[in-house]
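> what follows is a predicted structure for the sequence shown.
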Amino acid sequence: MLNKAKESVEEMIMIDEIQRLGLAYHFEKEITDALEHIYDANVDYGDLKTVTLRFRLLREEGYNVSSGELSPLNVLNKFKDKEGNFKNGLRSDVEGLLSLYEAAFYGTHGEDILDEAISFTKAHLSSLITHLDGPLGAQVGHALELPMRKRIPRLDARFYISLLQQHKQLNDVLLELAKWWKDIGLTAKYPYARDRLVEVYLWMLTIYVEPQYARARNMAVKIFKLLSIIDDTFDVDGKFEDLKLFTDAFQRWDLSAMEQLPEYMRPIYHAVLNTVNEIENELLPGEKFFRTDLLKHEV
């Protein structure tokens, strides 16, 4: 039971991050399945952050959380004292207050407890913000300026990406990937291609979450970053005959095939083959054949 509850919490955090990053359209079925499981499980969580995150995610997706065990009145009453006020102990729970604050703006007419929650959380977050710094402080300030419910999701994703970039571990990885990208030297050759290195990394971060998958995550970022240039080439700059030659070259998967390509397509073709070869060299002997063969097929 405890393991299932922990898994559900991790799922909710992951869904929230994917949505905030503007990547939910990549995982629509997975998100729907996970929320269905979370709704049906109806776990009695004890912390404010998890309870209010669940409420917000479910209400956003149209689940019935207006009455019954998952209603705001029912789930928030446990955080009140005998006088009917929110407990004093919540005042130091910054993440819990922030989660309640954001969730409360999803209230509907007649849910007075959520109106009360907005007043309570806004007052205490405003008094705490001068003592907060780093990503959490930035997130609280951003929410107090305008809650998530009132923001444009796609524009808000830019803020959330910048927030994640403040994490040192993330910065170190992105710097390493940025150096790799600079060394490849494709930016000047393909000015029409979108700069999606951070977006691709964060997307991979939602797939390869655990620290032990860091190597796989970085490999995937390199491949998908290169594929994004190919995608933009097909959409924006490629001529039909050139694209046909490009496709044939990838089916051959041989450097000699580069000779048949127009000049502007050669750098990206060369970069993809080289990157896959580098990945192959990084893999253990038992991993090489199956994984790189599958990768070449998918490309």
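That came through, no problem.

> only C-alpha atoms for contact and neighbour calcs from this point on.
Fine.

> contacts only, for Ala103.
Thr52, Leu53, Phe55, Arg56 (Cα atoms under 8 Å, 6 or more residues apart in numbering).

> name the SS class of it, please.
helix (DSSP: H, G, I helix; E, B strand; the rest coil).

> before we move on, the earlier item: now intersect the contacts of Ala103 with the helices, please.
Thr52, Leu53, Phe55, Arg56 (DSSP state H).

> ok, now how distant is the first one from Glu176?
Meaning Thr52. Noted for Thr52: a distance of 37 Å to Glu176, by Cα to Cα, to the nearest Å.

> likewise for Glu278?
In this view, Glu278 and Glu176 are 15 Å apart by Cα to Cα.

> cool, and Leu53?
Counting by Cα to Cα - Leu53 and Glu176 are separated by 33 Å.

> the two - which one has more neighbours?
Leu53 (21 against 12; other Cα atoms under 10 Å).

> can you report how many residues lie near the residue lying closest to the more buried one once chain neighbours are set aside?
Excluding the flanking residues, the one nearest Leu53 by Cα to Cα, 6 or more residues apart in numbering is Ser99, at 6.2 Å. If you count neighbours by other Cα under 10 Å, Ser99 ends up with 23.

> what are the buried residues along the host helix or strand of Glu199?
Glu199 is located in helix 197-207, with elements delineated by DSSP states H and E. For helix 197-207, the buried set under the neighbour-count rule, 16 or more other Cα atoms under 10 Å, comprises Leu197, Val198, Glu199, Val200, Tyr201, Leu202, Trp203, Met204, Leu205, Thr206.

> and the next helix or strand past that helix?
Criterion used, DSSP H and E; the element after helix 197-207 is helix 214-232.

> same for that next one, what does it pack against?
helix 197-207, helix 266-282 (3 or more Cα pairs under 8 Å, 6 or more residues apart in numbering; DSSP states H and E).

> put this next to the previous one:
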Amino acid sequence: MDMLMASAADPIENVKLVDTVLRLGVSYHFENDIENQLDSIFSSHQNDLFSGNDLDLSSTSVVFRVFRQHGFKMSCDVFNKYTDTDGKFKEALMDDVKGMLNLYEAAFLRIHGENVLEEALAFTTANLKSLPNKSSPYLAKQIENALDRPLNKCPPRLAARTYVSFYEEEESRNETLLKFEKLDFNRVQILHKQEISQLARFWEENMFSSKLPYARERYVEGYTWINSLFYEPRYTQWRIVLSKLLVVISILDDTFDAYGTPQELQRFIDALTRWEIAALDELQDYTQLICKAVVAVFDEIDEEARKDGRSDCV
């Protein structure tokens, strides 16, 4: 955080550094510091942050996006100076590839009724599609990636892994920050692999493959889904528990879609509704196994929730 504090004299550069930390996927180390920095900048400079006419489109777009991402009420009027009297973005902006890229990403944080951002998305999308063949290989890759996976629609870990390959080619890159990102990414990746190993053990110990041969083995897919929602190390137990829940849901889906008879499934539904272990004796072997897995997963959720003082959420 010393780097963030050191650049505090220039609020625009400070916010751009925050954006870099966010996009590299290491912001979870500095959450309170980042929130305090942004709150301080927004409170002190809200009225004059964009007052200068010399602020370029790229910087304006980055600052707008970062504040919006963190819940600040940043007005989209900051982009009006880049439009003509008809509300269309000026054609001269097409020469500013970096500005177009950042405006494109910022436009995904629009809300209903923000016509300038609707126009920004249409304008940048149409023009960026024609730019890869006219740009340097470095920018062409960024354009193709942004069009395929906009930042606001990309899982954070995938976005970080992609962005670091671009960041290490930037002349203005911070070598310390870059090294920290790579070390942290590898450290967290090891943790994620260990979590997947636990899910594999959960699958094998319950003998789903042998006892439920019709069920698809989807624990890696389910884990990837959960990991895209929250990848930070502190959520390790919740990632495991919720991934197990997705495994059970997938098995239930396959059972109801492709295996169980209506009579067997109705008894299964009745047993789950009663939520009583004694009801398992009324079930077929395969539905007993599933029912036990469902109960076990919810017991585990209950245990984790109680640790967090949130048993009511179960």
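Great, that's in hand. It should be emphasised that the depicted structure is a prediction, and the values quoted were computed from it without experimental measurement.

> closest one to Glu17 of structure 1 among the helices and strands packed on helix 214-232 of structure 1?
helix 197-207 (8.0 Å; Cα to Cα).

> next, the angle helix 214-232 makes with the closest one.
Orientation note: helix 197-207 of structure 1 sits at an angle of 130 degrees relative to helix 214-232 (axes from the mean of the first three to the mean of the last three Cα atoms, to 10 degrees).

> can you give the contact residues for helix 197-207 of structure 1?
14, 17-18, 21, 23, 161, 174, 178, 217-218, 220-221, 224-225.

> tell me which two in these are the farthest apart.
Every pair of the contacts of helix 197-207 of structure 1 checked by Cα to Cα; the farthest is Met14 and Ala178, at 25.0 Å.

> of the two, which one has the most company?
It is Met14, of Met14 of structure 1 and Ala178, that has more neighbours when counted by other Cα under 10 Å, with 17 against 14.

> aligned partner of that one in structure 2?
Using TM-score structural alignment as the criterion, Met14 of structure 1 maps onto Leu17 of structure 2.

> and the helices in the stretch 101-250 of structure 2?
115-128, 137-148, 156-167, 175-205, 208-211, 219-229, 236-258 (DSSP state H, counting those that start in this stretch).

> quick check: the shortest one aligns to which part of structure 1?
Right, helix 208-211 of structure 2. So helix 208-211 of structure 2 sits over no part of structure 1, by TM-score structural alignment.

> for that helix, packing partners?
Against helix 208-211 of structure 2 (3+ Cα pairs under 8 Å, 6+ apart) you get no helix or strand.

> tell me which residues in that helix are buried?
In helix 208-211 of structure 2, counting by 16+ other Cα under 10 Å, buried: Phe208.

> and it, how far out from the chain's middle?
Helix 208-211 of structure 2 has its C-alpha centroid displaced from the chain centroid by 33 Å (Cα atoms, centre = their mean, to the nearest Å).

> repeat that for the fourth one.
Distance, stretch centre to chain centre, for helix 175-205 of structure 2: 16 Å (Cα atoms, centre = their mean).

> circling back: does the match of Met14 of structure 1 touch Leu4 like I think?
Yes - here Leu17 of structure 2 reaches Leu4: they are 6.9 Å apart, a contact under Cα atoms under 8 Å.

> and the residue lying farthest from the centre of structure 1, helix, strand or coil?
Distance from the C-alpha centroid of structure 1 peaks at Glu83, with 40.4 Å (Cα atoms, centre = their mean). Recorded secondary structure, Glu83 of structure 1: coil (three-state DSSP).

> please tell me how far the residue mapped onto it from structure 2 sits from Ala120 of structure 2.
Per TM-score structural alignment, the equivalent position to Glu83 of structure 1 in structure 2 is Asp86. Remark: distance between Asp86 of structure 2 and Ala120 of structure 2 (Cα to Cα) = 13 Å.

> what about the closest residue to Met219 of structure 1 other than its chain neighbours, how many neighbours?
The shortest distance from Met219 of structure 1 to any non-neighbouring residue, by Cα to Cα, 6+ apart, is to Ile279 (6.7 Å). Using other Cα under 10 Å, Ile279 of structure 1 is surrounded by 19 other residues.

> which strands and helices sit next to whichever strand or helix holds Asp40 of structure 1?
Using DSSP H and E, Asp40 of structure 1 sits within helix 28-41. Contacts defined by 3+ Cα pairs under 8 Å, 6+ apart place helix 28-41 of structure 1 against helix 2-20, helix 48-60.

> can you say which of these is packed in most?
helix 48-60 (a mean of 20; mean count of other Cα atoms under 10 Å).
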